[in-house]
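Engineer: Have a look; sequence and predicted model below, questions after that.
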Amino acid sequence: MQLLFTSSHRKRLLIVVIAFFTLLTIITVKLVSIMTVQADDYGYRARAVQERERSIKAKRGSIYDRNGVVLAGNQAVCSISVIHNQIEDPETVIRVLSEKLELPEEDVRKRVEKRSVREKIKSNVDKELADEIRAMNLAGVMIDEDYKRYYPYSTLASHVLGFTGSDNQGIVGLEVYYDDLLMGENGSINTVTNARGIEVENMAERRVEGTAGQNLVTSIDINIQQYITQKALEVLEKKQAKRVCIIVMNPQNGEIYALADVPEYNLNEPFTLNYETDETVTQDMWNQMWRNYCISDTYEPGSTFKIVTATTAFEQGVLRVEDQFYCPGYHIVEDRRIRCHKVAGHGAETFREGIMNSCNPVFMQVGERIGVDGFYDGLRKLGLFEQTGVDLPGEANSIFHKQEKVGPVELATMSFGQSFQITPLQLMRAAAAVVNGGNLVTPHFGVYTTDENNNVTEVLKYETKTGAVSTATSETMKGLLEAVVAEGTGHRAYIAGYSIGGKTATSEKLPRSENRYISSFLGFSPADNPQVMTLILIDEPQGIYYGGTIAAPVVGEIYDNILPYLGIYKDENAEEETTQTISIDDAVF
């Protein structure tokens, strides 16, 4: 039977032919594109399927004290993981890893049986133990070299140094503040795998070495740090206090030689509480243990703040050293009778005697002379409305009344250090400006950084604001504060042959009805050219709690020990200490 092709048949055939050649053209163009334009991309994808990358953790930079002593270093450890496709005897792998690494068998089993490219079992494994496991040649078990942060002095300066997590990143303290400098850049190891994801033996691995982090050299002096920590622990035990803090700083440039905030915690075991408890451990418990009181908490400073009040009055031109005052044991402000710590009163006294006696009525009258606006102007100049800028995380700021809300009573109590809160470091910064000639320095720990070969890579810079206090006022205040130690309430910090200035304080915590106190003393030496300043806070001491009685002597002992170490020696021609009888009332504030 003869087939007759109609015009419709020919059209359909033409359409099929065109479609065929169009599809062939598209395929040809695509193949050309893959072979030329996209060749590199597809080659990379093919290699990615055949290669497995393992990270090499970078060596974290060390932290040193000012003398080159390691405060935070690295310890060689290993990371152990498994590759599911390479495991030949899963039960043996599970048994060995759970026993050797002291992990629950069910946890190890979940990781071993998980069908993933690579499953980490445990990090920070001691190298000896890792070598022991490596020697067993368990198929599918991978052991990589790693680094673990190590703190040679365990608890020392724990609230300053801080610690790192399992990933070697900083969590608190200097470790987190300088994390970008310390952490370095990780490297990698690339190995070739087959279609099943099993690494091919005898194939060269590609290794990209990491870059070690920078080292941080600090202003901390390990010898001073150890000594003040020892003194703080002695006071903590003797006075059964809640906490004891001691800061030693150079008032000329803000370098902090030591900071002890006891009780401290073990940096090598930072998730172990430093006290016993039957309660379930919570994140808040850890946070409180890690918290640096000197940086992150505020308090009412009490009479040490009289340094600020007196300085402001001299700067405002409303006070002279020999101005006369009278203290009957109280001062009446509006409808309030605000008492002096000496109930019988100090009677007639000059301002010099008033600051030596730490007389509250004298300072309330000085506050009235200054006025609210002048008082707040003095606070601003001494940096008390701003953070100090210390190189630690979590710094708190002061808490003051709004200026327009301050009345006569508030001004009176503020003049002797109550009704507001500041941090201990804010007080030190302000006091340093008072005695160093008027420079507001930035308290700090970091001094400079170095590379792996100990070459200096960066000298760290900090802001200094000039003109906070005039030279004349600074000289006057140094003389007055030296008299406080030589003859006044700070007498128990006196050391024959040394010129020491300072101020005592005994501040009552809120609520006042609970009779809880913070005893403190702020001292500096030499009085005429201060090179070292020390603040001690004793939080809730039991028994006698007067700052002049229990805090000042500790600073005296510290200076007797560290001043010669710092190259500050006694004046052998100075007169020996004279015997003075000082009543409890005269020594309290």
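Structural biologist: Happy to help now that I have it.

Engineer: C-alpha from now on. contacts and neighbour counts both.
Structural biologist: Will do.

Engineer: Can you name the element that comes right after the helix or strand hosting Val484?
Structural biologist: Per DSSP states H and E: Val484 is located in helix 471-487. Going down the chain from helix 471-487, the next helix or strand is strand 501-508, by DSSP H and E.

Engineer: SS state for Cys78?
Structural biologist: Assigned with DSSP: H, G, I helix; E, B strand; the rest coil, Cys78 falls in the strand class.

Engineer: give me every residue that touches it.
Structural biologist: If you count contacts by CA atoms under 8 Å, 6 or more residues apart in numbering, Cys78 has them with 123-127, 130, 143-147.

Engineer: let's go with 10 Å and repeat that
Structural biologist: 122-131, 142-148 (CA atoms under 10 Å, 6 or more residues apart in numbering).

Engineer: how close does Val77 get to Tyr147?
Structural biologist: 5 Å (CA to CA, to the nearest Å).

Engineer: Which neighbours do those two have in common?
Structural biologist: Joint contacts of Val77 and Tyr147 (CA under 10 Å, 6+ apart) are 123-127.

Engineer: so where's the longest helix in the protein?
Structural biologist: If you go by DSSP state H, the chain has its longest helix at helix 7-35.

Engineer: in the helix or strand just after it, what counts as buried?
Structural biologist: Sequence order places helix 39-50 as the next helix or strand after helix 7-35, per DSSP H and E. Buried residues in helix 39-50, counted by 16 or more other CA atoms under 10 Å: Gln50.

Engineer: next structured bit after helix 39-50?
Structural biologist: Toward the C-terminus from helix 39-50 - assigned by DSSP H and E - lies strand 51-56.

Engineer: can you state the direction angle for that next one and helix 39-50?
Structural biologist: Using axes from the mean of the first three to the mean of the last three CA atoms, to 10 degrees, the inter-axis angle of strand 51-56 relative to helix 39-50 is 70 degrees.

Engineer: this is the other structure I want to compare:
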Amino acid sequence: MPRYFVIAVVLTLIGFAVVGKAMYIMTAKKDYWTQVASRLKRDSVTVKPNRGNILSCDGQLMASSIPEYKVYMDFQAGAEDSTGVHKRDSIWAAEIDTICYGLNQIFPQKSAAEFKAHLLEGKRKVMKNGTVGARHWAIWPRRIDYNTFCEVHELPIFREKLYKGGFHWETFNSRRKPFGTLAQRTIGEMYGAKDSAKNGLELSLDTLLRGKNGLMHRRKILSKYLDIPVLSPEDGVDVVTTIDVGMQDLAERALVDELKEINGEMGVAILMEVKTGDVKAIVNMTRGLDGNYYEMVNNAISYRCEPGSVFKVASFLVALDDGVIDTTMTIPTGCGVMEMHGRPMKDHNWRRGGYGTINVARALEVSSNIGVSYLIDKYYGHNPKKYVEGLYRIGIHEDLKLPLVGYHTPMIRMPDTKTTDRSKYWSKTTLPWMSIGYETQIAPINTVAFYNAIANNGKMMQPRFVKQLMKNGEVIREFEPVVLKERIAKPQTIKTMQTILEHVVSQGLGKKAGSKSFKVAGKTGTAQVADQFGSYHSGVTRYWLSFAGFFPADNPRYTCIVCLKKSGLPASGGGMSGVVFHHIAEGVMAQSLKRSVDDARDSRSSFTPAVKKGDSQAANYVLASLKTKASAPSSANYREGSKHTVPDVTGMGAKDAVYLLESRRVKARIKGRGKVKSQSIHAGTAVKQGMVCELILD
């Protein structure tokens, strides 16, 4: 027991000693051990990857990430002497004028004196803990690019190491577009201060473009950090789009020019490749408060409205495919006004007496409202559901499943007279007005996809915006063209409609969309649309003008739709939208036009070079090298003749003429260019001292 008692006492004393030592460390030695802990610190740091690029169809950069920097100064960095004064202060006092002058050269918006006052303000700032000098003082308020950052980093003190000089920075990834606002709403935008996508392909493909974050441990050992990689970041993939920069620029300029001409509010243009469905150009222009036009909203995929007369093609395609009408059938349009279920249906020329009796093809050529609505109401009035089912069958109502946020599918309602929703109610007038493009809601992208199917012999393609995903220059995924419908109508029906659409341009209302160099097929459209409050009668009439078609008509390569929104008259789909279509079609075909080199030869030009008089030996050497049969004209007095008389230099070039005159001590004064036409001193005149000969060249 005595031995156990001694052991228990000893252990108790040891316990008290451990507790006492711990209390001593926690109180008396707290500051010392806190400093030791600050010298050895380990943190986990997220490493951001590089965001992928967005490229055009031919590999040109349309959106790319570049580094940007914000630069700061730590005025408490550096060692202190025994009095608590930073050793760097004397260097700072000697170099501050040089630094401020250098900053003024880099950022001329601010004077050297303003930079000096700003930096001294940060140096004298009193912090919350009582220390003097800001730890994170912004040298310049905005982000700067890499080249500017390097210039700032080379200034005195700023070039020192972080813990010695105090200069430090933050790195950001900035999204830049080499082609500016070209296809801005389709390519997409990024929020400025945040690394997050805003719209377009940037948003739709954000997870692919963003990549995966990495992880790094930072261990502080004494005054230095040691970075220990744990997980490497995975950079985002590059996205190759179907956009063609040249076609996009062409379509944008043509659309904006016409909007300015007609004082339009909004415009849309979509250019699609027939066989693949590739969207080569997509333009969305809206008038800003300053009167200029900008890409604000992607109206091509989101703006649903009543399409107007371009919808008549869908109505007749259904009727032709069902076999209820044919092109030889005649329609009594009368004087241009016909009552339908208590409401007057009017043609655009009703004030001029209308079109009288016309056939089905002519009804589309002149865009007769009566011609279309009369037949559709006659053959589908007893069963409107069959007509709407036909519209669904031909693909005008198809959900295109676009890879862009904001796409709105078409709204073409089925007959329903029992609903309480007024917008869905089906009345007797619904069918005739729907047949000419009213009482439906369709975005331009759906209309152009439908016309593209007609151009593609009935095969409907999904509009394609992305062709490939690439990484490190290698294709990692290919997006093949997607067929939405193998056949929207019978082959003969499609051929008939192609012929009618070609006649619309050649002999109908779409003449301004045509071209003398190739055939164009398409349809005009003019519709009155509601204002922003949903009213048609607010005092100002708004029109939705459109032209949809394809070219060349005999072998379609491209389908295009142009839509314009404007207030008041005049308003013409063929005369306004058709003009934009014409410019786009001509420009696109000109880009792909290939001619023989022989076509560049001018039949009136001479293939024998004209040779001036002068040094015939040198000229003959050049002519022999060019393998021509020409020879230089002889010049007997070029090197021969009396050195005391003025030579004949007419017909010579300036170089030979001056040489010949000055070799005889006659000064030459030249006027004009080309060959010597005349000389002020006649040939053969005796040379006198100080003689000046004026040469007129032509």
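Structural biologist: It's in. Keep in mind that what you see is a predicted model, and the values were worked out from it rather than measured.

Engineer: What does the superposition give as a TM-score?
Structural biologist: Remark: TM-score between the superposed chains equals 0.76 [TM-score structural alignment, normalised by the length of structure 1]; 507 aligned residues with a CA RMSD of 4.0 Å.

Engineer: Just name whatever secondary elements the longest helix of structure 1 is in contact with.
Structural biologist: helix 39-50 (3 or more CA pairs under 10 Å, 6 or more residues apart in numbering; DSSP states H and E).

Engineer: Within its local environment, how many residues does the counterpart of Ser415 of structure 1 in structure 2 see?
Structural biologist: Under the alignment (TM-score structural alignment), Ser415 of structure 1 pairs with Ser435 in structure 2. For Ser435 of structure 2, the neighbour count with other CA atoms under 10 Å is 27.

Engineer: dump the residue contacts of Ser435 of structure 2.
Structural biologist: Per CA under 10 Å, 6+ apart, neighbours of Ser435 of structure 2: 308-309, 311-316, 369, 372-377, 387-388.

Engineer: what do you get if the cut-off is 6 Å, keeping everything else the same?
Structural biologist: Applying CA atoms under 6 Å, 6 or more residues apart in numbering, we find Ser435 of structure 2 in contact with 315, 373.

Engineer: gap between the spatially most central residue of structure 2 and Lys655 of structure 2?
Structural biologist: Of all residues in structure 2, the one closest to the mean position by CA atoms, centre = their mean is Leu182, 2.0 Å from it. Counting by CA to CA, the gap between Leu182 of structure 2 and Lys655 of structure 2 amounts to 51 Å.

Engineer: Quick check: closest non-adjacent residue to whichever residue in structure 2 pairs up with Phe351 of structure 1.
Structural biologist: Alignment note: Phe351 of structure 1 maps to Val360 in structure 2; criterion TM-score structural alignment. Nearest residue to Val360 of structure 2 in three dimensions, chain neighbours excluded: Thr327, at 5.0 Å (CA to CA, 6 or more residues apart in numbering).

Engineer: Check Ala552 of structure 1 too.
Structural biologist: Nearest to Ala552 of structure 1 is Ala493, by CA to CA, 6+ apart, at 4.9 Å.

Engineer: Now check structure 2 for the residue matching that neighbour.
Structural biologist: In structure 2, Ala493 of structure 1 lands on Ala513 (TM-score structural alignment).

Engineer: for Tyr64 of structure 1, same thing?
Structural biologist: For Tyr64 of structure 1, the residue aligned by TM-score structural alignment is Leu55.

Engineer: Count the neighbours of its match for me.
Structural biologist: 24.

Engineer: Wait, it touches Val240, no?
Structural biologist: Yes - here Leu55 of structure 2 lies in contact with Val240, judged by CA atoms under 6 Å, at a distance of 4.7 Å.

Engineer: what are the ranges of the helices in the stretch 201-350 of structure 2?
Structural biologist: Applying DSSP state H, counting those that start in this stretch to the stretch 201-350 of structure 2 gives helices spanning 206-210, 245-262, 299-302, 312-322.

Engineer: Using JSON lines, lay out those together with distance to Glu121 of structure 2 and mean neighbour count.
Structural biologist: Output for the helices of the stretch 201-350 of structure 2, formatted as JSON lines (distance: least, CA to CA, whole Å; neighbours: other CA atoms under 10 Å):
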{"stretch": "helix 206-210", "distance to Glu121 of structure 2": "40", "mean neighbour count": "19"}
{"stretch": "helix 245-262", "distance to Glu121 of structure 2": "49", "mean neighbour count": "19"}
{"stretch": "helix 299-302", "distance to Glu121 of structure 2": "50", "mean neighbour count": "24"}
{"stretch": "helix 312-322", "distance to Glu121 of structure 2": "72", "mean neighbour count": "23"}
